[in-house]
Structures are given as C-alpha cells and as structure tokens.
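Visitor: Build the 3D model from these lines:
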Amino acid sequence: MLELNVRAEQFLASIRAEGERQCAEIREKTDAEVEAALSEAQKTEAARAESTVAFETARAKTQANRALSAARTEARGALAKRRAELADAVFAKAQQKLADFTRTDDYGPWLRASAAALAKRLGAGTVLYARSADLPLLTDLPAGCTVQADAANTLGGLRAENPSAALAADDTLAARLAAQRPWFLENAGLEIAL
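Guide: I've put the predicted structure just below:
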C-alpha cells in the first residue's frame, strides 16, 4: 500500500507539475499578449499625440501668422497715415510759400512769362483764366489772347484754353503744387516698408 500511496503522490505531483507548467505557459502567453496590446496601444497613442501636436502647432503658426499679418497691416496703415500727415504738412507750408510769392514783386513778371508761354503753346485765340487779383498784372498780353477772371483759382497762376484748337493747359500754382506730390512721396524718403 505504501507503494500505492507513493505512486498516487507521484501521480499527483506529476499532475501538479503539469498544471503549473500549463499555468506558466498561459501566464507567458497572457503577458506576451498584454505586452503586445500595450505596445500597440502606446504606438497608437504616440501617433495620435504626434498628430495632435502637429495639428496644434500648425494651428498656432496659422494664428500667429494671422496676428502678425494684422499687426503689419495696422502698422502699414499707421505709417501711411503718418506719411500723409507729413506730406500734407509739407505741402501746406509750400502752399503758404506760394501764396507769399504771389505778394512779391517777382510774381508779376513770372505771371506774364507764364501767359506768354501758354499763348505760344496754345496759339491764337487763347483765353487765359486768372484770379481776379491777378488781372491787373496781366498787361501786354500776346496778340490774339484774352484774359478772364477764374473764381476757382485761389492760389495764383494761369489756366488757358483755346476752344478753336481744342487745347487746354493748367499752369496754376495749385496744379504745379499738386504735380509735385507724387515726386515728393517717391523721393522724400517716406517709404512704407514692413
């Protein structure tokens, strides 16, 4: 009987060992599957995180670019406004200097030279338009020219027309000043560059 008990114990030990071996295999398989699933989940989450970071980075760059563009536009607007203010101030001073010029002794000869040049350019039948205050200065007009008052001319100089030749010219001080504005803006060093 002793031998039967020994055999039963060996049989039970064999069953226990087999069970433990199978449990160990199951544990290894489970651990491997858990490790594989965890690794796959980590890869998926890393890819998702990378995608989210890339998306958020692109969104942040876009927002920053928009803000920068808006700031540049605003700065250009402020610079353009300041440029216009400076140009207006310069041209207001120039206009005052021209108004002062019309009160000097040099203005009459300049006005008569302008009348002669306009009459020569437009030909016989030229009508000169001048400020009412300038009419007494226009003596000795070229032959075939007449002069009329021009209420629109407030600064000085002359405007001329030759209706028969369908020609016109504007040599008023206001027109001369206005013609200088583009040149001034181009050459005054008041560029807008951001």
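Visitor: Could you use CA atoms for every contact and neighbour count after this?
Guide: Fine.
Visitor: Roughly how far does F55 sit from A49?
Guide: 10 Å (Cα to Cα, to the nearest Å).
Visitor: one more to put side by side:
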Amino acid sequence: MAYDNEKLQRFEQSVLMEAEKKIQEIQAETEKMKENELENTRQKEYDKMFSVMQEQVHQLQLKYRQEVTKVELDGKRELLEFRNQLTEKIFQEAEEKLQKFTDTKEYQSFLLTSIQTAAESFTGQPMIISIQEKDLPLTEKICELVPTATVQADPANQLGGFKLIQPEKNVLQDETFANDLDKQRQEFYRTCGLTIAV
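Guide: Got it, this is the predicted structure:
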C-alpha cells in the first residue's frame, strides 16, 4: 500500500509538473500574443497619426502656396497700376507739350510742310484735309499749297496735325498728333521693359 501511495504521489507530481509546464507555455504564448497585438495596435495608431500629420502638412502647404500666389498677384497688380500711372503721366506731359507746340509759328510751318508732302502722292486729285478748328485760319495757305484740297474742321482733333482723305481712292491718311501719340504709347508699352509676367 505504501508503494501505491508513493506511486500515486509521483503520478500526482508528474501531472502537476506537466500542468505547470502547460500553464507556463500558455502564459508565454499569451504574453507573446499580447505583445504582438500591442505592437499591431501601436503600429496602426502610428499609421493613423502619420496620415493625419501628412494631411495637416498638405493643408499647410496648400495654404502657404495660396498665400504666396495672392501676394505675388497683389504685387503684380500694384506694379501694373504703377506702370500705367507712370506711362499716363509721361504721355500726359507729351500731350501738354504738343498743345503748346501747336500755338507756335514753328507748328504752322510744320503743318503746312507736312500737308504739302502728304498731298504729293495725290497731285491733281481732289482731297479733303481735316484739321483742328484752331488751325482753320491756315485754310487759305493750305489751298495755295494744295489747290485740289477742301479744308474742314475736325472736332475730334484736339492735339493738332491733320487727316488727308482722298475719296476716289478711298484713302485716309491720319497724321494727327493724337494718332501718333497713340502709336508711340503702344510702342512704349512694347519696348519700355516694364512688362509684368503673369
């Protein structure tokens, strides 16, 4: 009987040791699974945080680009306004000088010579010469230089110069100072170096 008791105790110890070993294995496996799950969860949270951060960085970059573009456009608009004001000032001064010039004897001589030169292309043909109203006192001299001309006032001509109209050939030669000034303005914009890249 003592032998059976001893055998029973050894069997019981063996079972307990085996159970303890299984418990330790299960605990180790559970710990490993817990660590893996924790690492997976941590990685998922890091991925979420990274996505959120990336989106925030993208939004900040977009906002920055929009602000930079706005500042650039505002700067270009201000530069364009300044260029236009400067150009208008220059051409306003030129216009004033031309108006003063039209009050001189040199202008009268210039006008008569210019009309005679322009009319040479249509010698002997009837033509209409339009001049500004204040130049009408030169009508007689113009008709002496160009006998086939009819002289008339041009209310649109406020700066001086003339228009020569040859009806038979349907020709209009605009030699007004306003026309010349407009051409110069366009050329100035083209060549002044004050262009603004958009």
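Visitor: Can you give me the TM-score here?
Guide: Once superposed, the chains reach a TM-score of 0.87 (TM-score structural alignment, normalised by the length of the first structure), with 194 aligned residues with a Cα RMSD of 2.2 Å.
Visitor: which other residues reach stretch 77-95 of the first structure?
Guide: Here stretch 77-95 of the first structure makes contact (Cα atoms under 8 Å, 6 or more residues apart in numbering) with L155, A174, L177, R181, F184, L185, L190, I192.
Visitor: Provide the aligned range in the second structure for it.
Guide: Mapped onto the second structure using TM-score structural alignment, stretch 77-95 of the first structure covers residues 77-95.
Visitor: mean offset of that stretch relative to the first structure (after superposition)
Guide: In the superposition with the first structure, the average deviation recorded for stretch 77-95 of the second structure is 0.7 Å (mean Cα distance after the TM-score superposition for the first structure).
Visitor: Looking at the contacts of stretch 77-95 of the first structure, which is nearest A17 of the first structure?
Guide: Nearest to A17 of the first structure among these: I192, at 89.1 Å, using Cα to Cα.
Visitor: Specify the local secondary structure of I129 of the second structure.
Guide: strand (DSSP: H, G, I helix; E, B strand; the rest coil).
Visitor: What is the burial count for it?
Guide: 23 (other Cα atoms under 10 Å).
Visitor: hey, where'd the strands end up in the first structure?
Guide: Per DSSP state E, the first structure carries strands over the ranges 127-130, 146-149, 157-162, 167-172.
Visitor: Are any of the contacts of stretch 77-95 of the first structure buried, and if so which?
Guide: Among the contacts of stretch 77-95 of the first structure, the ones that count as buried by 16 or more other Cα atoms under 10 Å are L155, A174, L190.
Visitor: Quickly note the distance from the spatially most central residue of the first structure to A84 of the first structure.
Guide: Central residue of the first structure (Cα atoms, centre = their mean): T73, 4.9 Å from the mean position. Going from T73 of the first structure to A84 of the first structure by Cα to Cα gives 16 Å.
Visitor: related to what we said a few turns ago, can you convert the buried ones among the contacts of stretch 77-95 of the first structure into CSV and add a column each for distance to G77 of the first structure?
Guide: Output for these, formatted as CSV (distance: Cα to Cα, whole Å):
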residue, distance to G77 of the first structure
L155, 31
A174, 27
L190, 13
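Visitor: Of those, which belong to helices?
Guide: When DSSP state H defines the helices, the subset of these inside them is A174.
Visitor: closest to R21 of the first structure among the buried ones among the contacts of stretch 77-95 of the first structure?
Guide: L190 (89.5 Å).
Visitor: That closest one pairs with which position in the second structure?
Guide: So, by TM-score structural alignment, L190 of the first structure is matched to L194.
Visitor: Nearest spatial neighbour of that match, chain-adjacent residues omitted?
Guide: R83 (6.8 Å; Cα to Cα, 6 or more residues apart in numbering).
Visitor: Burial check on that neighbour, number of neighbours?
Guide: R83 of the second structure has 17 nearby residues by other Cα under 10 Å.
Visitor: Likewise for V151 of the second structure?
Guide: Residues near V151 of the second structure, counting by other Cα under 10 Å: 19.
Visitor: and the equivalent of it over in the first structure, how far is that from A64 of the first structure?
Guide: With TM-score structural alignment as the criterion, V151 of the second structure lines up with V147 in the first structure. Distance, V147 of the first structure to A64 of the first structure, using Cα to Cα: 64 Å.
Visitor: Please apply the same query to R83 of the first structure.
Guide: 28 Å.
Visitor: A92 of the first structure too?
Guide: For A92 of the first structure relative to A64 of the first structure (Cα to Cα), the value is 41 Å.
Visitor: What degree of burial does L135 of the first structure show, as a neighbour count?
Guide: Neighbour tally, L135 of the first structure, other Cα under 10 Å: 14.
Visitor: Then A130 of the first structure?
Guide: 27.
Visitor: got a list of what it touches?
Guide: V147, Q148, A149, D150, N153, G156, G157, L158, R159.
Visitor: And N84 of the second structure, how far from V68 of the second structure?
Guide: For N84 of the second structure, the distance to V68 of the second structure - Cα to Cα - is 24 Å.
Visitor: biggest helix in the second structure, by residue count?
Guide: Max-length helix for the second structure by DSSP H is helix 2-101.
Visitor: quick one: it to strand 161-166, angle?
Guide: Orientation of helix 2-101 of the second structure against strand 161-166 (axes from the mean of the first three to the mean of the last three Cα atoms, to 10 degrees) gives an angle of 80 degrees.
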